[in-house]
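Visitor: 3D model of this:
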Amino acid sequence: MNHERFYITDETVIEHIVSTQKQYFYAQKTKSINSRIQALNKLRDAVKQNEQRIMDALKQDLNKSEVEAYTSEIGILLEEIRFTLKHLAKWMKPKKVKTALTHVGSKGKIVPEPYGVALIIAPWNYPFQLALSPLVGAIAAGNTAIIKPSELTPSVSRVIQELLAEAFDPAFVTVVEGAVDTTSLLLKQPVDYIFFTGSVNVGKIIMQEAGKQLIPVTLELGGKSPCIVHEDANLDLAAKRIMFGKGMNAGQTCVAPDYLLVHKKVKAQLVEKLREAISQFYGSNPLESDRYGRIVSERHFTRLVEFLKDGNAIVGGGYNKNTLTIEPTVLSEVSWTSDVMQEEIFGPILPMIEYETLDEVIHKVQEKAKPLALYLFTESEDVQNAITERLSFGGGCINDTLMHIATPYLPFGGVGESGTGQYHGKDSFQTFTHFKSMLSQTTKFDLSFRYPSEKQSLKMIKKLLK
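Guide: Here you go, the predicted model:
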């Protein structure tokens, strides 16, 4: 199938899509709680009815197993919808605020209102979940939405397009398929909000283009997320949970442990336990495992294979160009100046650097851009406090990996180069919502001292404002 025949590259067509959505929004069709609940239920039902289609597409594009596909793409989305439906009425209510002494007789409230047309630009690594999870927030907040899926996962892109076309009026929710040219055209449009998930470099372009029209943005980016294994760590659990985080989607996860910082006392033991965990998860030959994913494209595969030259593969190191698969690999003899340590790996390669003191770890991590995630394995509360208080990162786990992103009770997002803005749960609703301040003033009396003609104005104002 030539997927490019579905791509929209005509600027007039895209302008019409945006204009149609604006008119739909202005018609107040998205704002009532009933319309939002109905839309979320439609989305949930559409996902449930198409589970097998979604999993088949993920298998075709990324070789994801059904367990991984359901857990990380479908199940997590259904939980997001369930949580949102449960709490939406409370989130939508205007919030009364206290009255200042200077405003006696008035009433203040904060009114949540949608922005309007939301543009959601999704990545290829979790192509279903990362396209539709922001959509949950956009719908819940009362917006219309245009979704641009990744062209690198064409099977999933097509399923998303068909699924949403069957469920929604395109004036409310629609999918625009295409490559870079299509994205460039979308970024020229007067949308009301942009939500982007992807690389740091593209995120900078998104922010630059949005800035030309002062369109608010959320940028969910990435970076080099460290995983620290201290000398007192439970190594059996650490190895399993590290490889769970690195092996998921063959390491193509924005919050995957990017590199290991291991105390020199436990380095040798950890290496053996990582090897055991890989064998337990994917068998003696991960390249042939039906539980292990592949690299998304030949270009990405070639880039990752080059990184294998930056150290000694003490675990794994094998690869197959025909199937675009690379074994889960631990690299030793890596320096901070190696190429593999200069950019986000986004693959199943785990460089390992040993350390002796915690200060050494903190100083080295501080020298790099603030990461999207940080993982720490230790039994010491003092070590936990030292790391979490002295290092800045988007979010993370103590004695685990990835799991902080799987709960709607924790906001997810980056800081600095790893992103701006947060979502999941209530934070998704807040991301796509403008909170409008409203003051209702009484007409029963008037505090005249505020007017410049009153002789006692300054005296009264000084008493109230001090």
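Visitor: for the rest of this, base every contact and every neighbour count on C-alpha atoms.
Guide: Will do.
Visitor: distance from the chain centre to the helix or strand harbouring Asn201, please.
Guide: Take DSSP states H and E as the rule and Asn201 turns out to sit in helix 200-213. Chain-centre distance of helix 200-213: 17 Å, with Cα atoms, centre = their mean, to the nearest Å.
Visitor: can you name the next helix or strand after it?
Guide: Next element after helix 200-213 (DSSP H and E): strand 217-220.
Visitor: and this one, so I can compare the two:
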Amino acid sequence: LPQYLDKDLYPVVTGGVPETTELLTQRFDHILYTGNTAVGKIVMAAAAKHLTPVTLELGGKSPCYIDKDCDLAVACRRITWGKYMNCGQTCIAPDYILCDPSIQSKVVENIKTTLKEFYGEDVKSSPDYERIINKRHFKRVKSLLEGQKIAHGGETDEASLFIAPTILTDVSPESKVMEEEIFGPVLPIVTVKSVEEAIEFINRREKPLALYVFSNNKQLIKRVISETSSGGVTGNDVIMHFFLSTLPFGGVGHSGMGAYHGKHSFETFSHRRACLIKDLKMESTNKMRYPPGSQKKVDWAKFFLLKRFNKARIGLFVLALLAVVAAVMIKSHQSVLKRKALLVVLAVQRLGWPSGW
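Guide: Predicted coordinates for the structure are as follows:
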């Protein structure tokens, strides 16, 4: 970052909990936090002391619904890429799959085939497969495998922080692996019998940061989008909405608040300040808003506030005002001006000028 931005204006501070805690005691114009929901609540509470606005990009369990009516080979290849990239340690990785029981085995076989294409026979020796970030995280992810039906993978090595790409089948919605964001290379499959059941399943849980739907039926995809809530959505792919700078990126509910990327970043970190500079002339036109009140002023107020008038009426108003000013300032050609003023008044009255004109 210092290569591109002034390090004095944009200092980068690295540290742990003590440094972050002290940083949050300072007064800022805006705070953006990326991380888990628990820490997001701490950041928001600290920001509230100074009424500092926050943008929170948190996490959550991003579901991936696979409809029976789709190309499973393509769908599973894209899901495999998004799930196991960086060993599953991305905030918008597909967290779990929802699919009909009749295609569960086909989904597993397609993912297994793709894993072999991506990482070869020996995943552990593949230069393209990463490791878990630290031992604490390794133990947490490994514990999620306990009591689960492992359809593929499951191998672990604490010394090298290796956890193989793993697929879990027939996963119970109440199991531990379905309670928290996995953030690792473990992919549970929960079976549902219909898109209605999938939508209900998603809506019973906290709102995710991302939602993925695979189907040849575009109406089905649109239905899932309209009947659920998430930070973002990609249809027939995963993660790709993140790469489009024209789209806002952010969460909703437990997955965050606010959004950024591209112009949305500029808008997020900008204060939309209302500014108006008026002239000190033409004070007579402002008398309508000054005390004392009168029925005539009330009629004028009703005209401006309650009646719908288009640009043509505004133009007539300006024209009438100019006619009155001209009649006062110009003494010559009075008969001509009177006729023009009369025509203007008649036209305005026809459009519904308020009483008292």
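Visitor: Provide the TM-score value for the superposition.
Guide: Overlay of the two chains. TM-score (TM-score structural alignment, normalised by the length of structure 2): 0.82; 303 aligned residues with a Cα RMSD of 1.3 Å.
Visitor: okay, and the helix holding Asn201 of structure 1 goes to which residues in structure 2?
Guide: Counting by TM-score structural alignment, helix 200-213 of structure 1 falls onto residues 37-50 of structure 2.
Visitor: need the contact partners of the matching stretch.
Guide: Identification of contacts with stretch 37-50 of structure 2 by Cα atoms under 8 Å, 6 or more residues apart in numbering yields 24-25, 27, 31, 33-34, 53-54, 56, 58-59, 254-256.
Visitor: stretch 118-128 of structure 2 now?
Guide: Contact partners of stretch 118-128 of structure 2, identified using Cα under 8 Å, 6+ apart, comprise Tyr129, Phe162, Ala164.
Visitor: show me the residues around the first one that make contact.
Guide: For Tyr129 of structure 2, the residues meeting the contact criterion (Cα under 8 Å, 6+ apart) are Met85, Asn86, Cys87, Tyr119, Val123.
Visitor: surely the second one touches Glu130?
Guide: Right, the one you point to is Asn86 of structure 2. Yes - assessed by Cα atoms under 8 Å, Asn86 of structure 2 is found in contact with Glu130 at 5.4 Å.
Visitor: which residues of the stretch 1-150 of structure 1 fall in helices?
Guide: 11-26, 33-49, 51-62, 66-69, 76-92, 129-140 (DSSP state H, counting those that start in this stretch).
Visitor: buried ones in the fifth one?
Guide: Which is helix 76-92 of structure 1. Of all the residues in helix 76-92 of structure 1, those buried under the rule 16 or more other Cα atoms under 10 Å are Ile76, Leu77, Leu78, Glu79, Glu80, Ile81, Phe83, Thr84, Leu85, Leu88, Met92.
Visitor: for Tyr212 of structure 2, which three-state class applies?
Guide: strand (DSSP: H, G, I helix; E, B strand; the rest coil).
Visitor: nearest residue to it other than its sequence neighbours?
Guide: Spatial nearest neighbour of Tyr212 of structure 2, chain neighbours left out: Cys64 (4.6 Å); criterion: Cα to Cα, 6 or more residues apart in numbering.
Visitor: residue in structure 1 paired with the one you found?
Guide: Counting by TM-score structural alignment, Cys64 of structure 2 corresponds to Cys227 in structure 1.
Visitor: could you measure from that match over to Thr12 of structure 1?
Guide: According to Cα to Cα, to the nearest Å, Cys227 of structure 1 stands 48 Å off from Thr12 of structure 1.
Visitor: same question, Gly223 of structure 1
Guide: Gly223 of structure 1 is 36 Å from Thr12 of structure 1, by Cα to Cα.
Visitor: so these two - more neighbours on which side?
Guide: Neighbour count, other Cα atoms under 10 Å: between Gly223 of structure 1 and Thr12, Gly223 has more, with 26 against 10.
Visitor: test my guess that that one contacts Ala369.
Guide: Yes - using Cα under 8 Å, Gly223 of structure 1 is in contact with Ala369, at 7.4 Å.
Visitor: quick check: neighbours shared by these two?
Guide: What both Gly223 of structure 1 and Ala369 touch, as defined by Cα under 8 Å, 6+ apart, is the set Glu417, Ser418.
Visitor: about what we covered before: tell me roughly how far the host helix or strand of the residue nearest to Tyr212 of structure 2 lies from structure 1 on average.
Guide: Using DSSP H and E, Cys64 of structure 2 maps to strand 63-66. Following the fit onto structure 1, the mean deviation recorded for strand 63-66 of structure 2 is 0.4 Å by mean Cα distance after the TM-score superposition for structure 1.
Visitor: identify the residues contacting the helix or strand following that strand?
Guide: Downstream of strand 63-66 of structure 2, the next assigned helix or strand under DSSP H and E is helix 72-84. When contacts are defined by Cα under 8 Å, 6+ apart, helix 72-84 of structure 2 is touched by residues 66, 88, 93-95, 106-107, 110-111, 114-115, 165, 184-185, 187, 214, 236-239.
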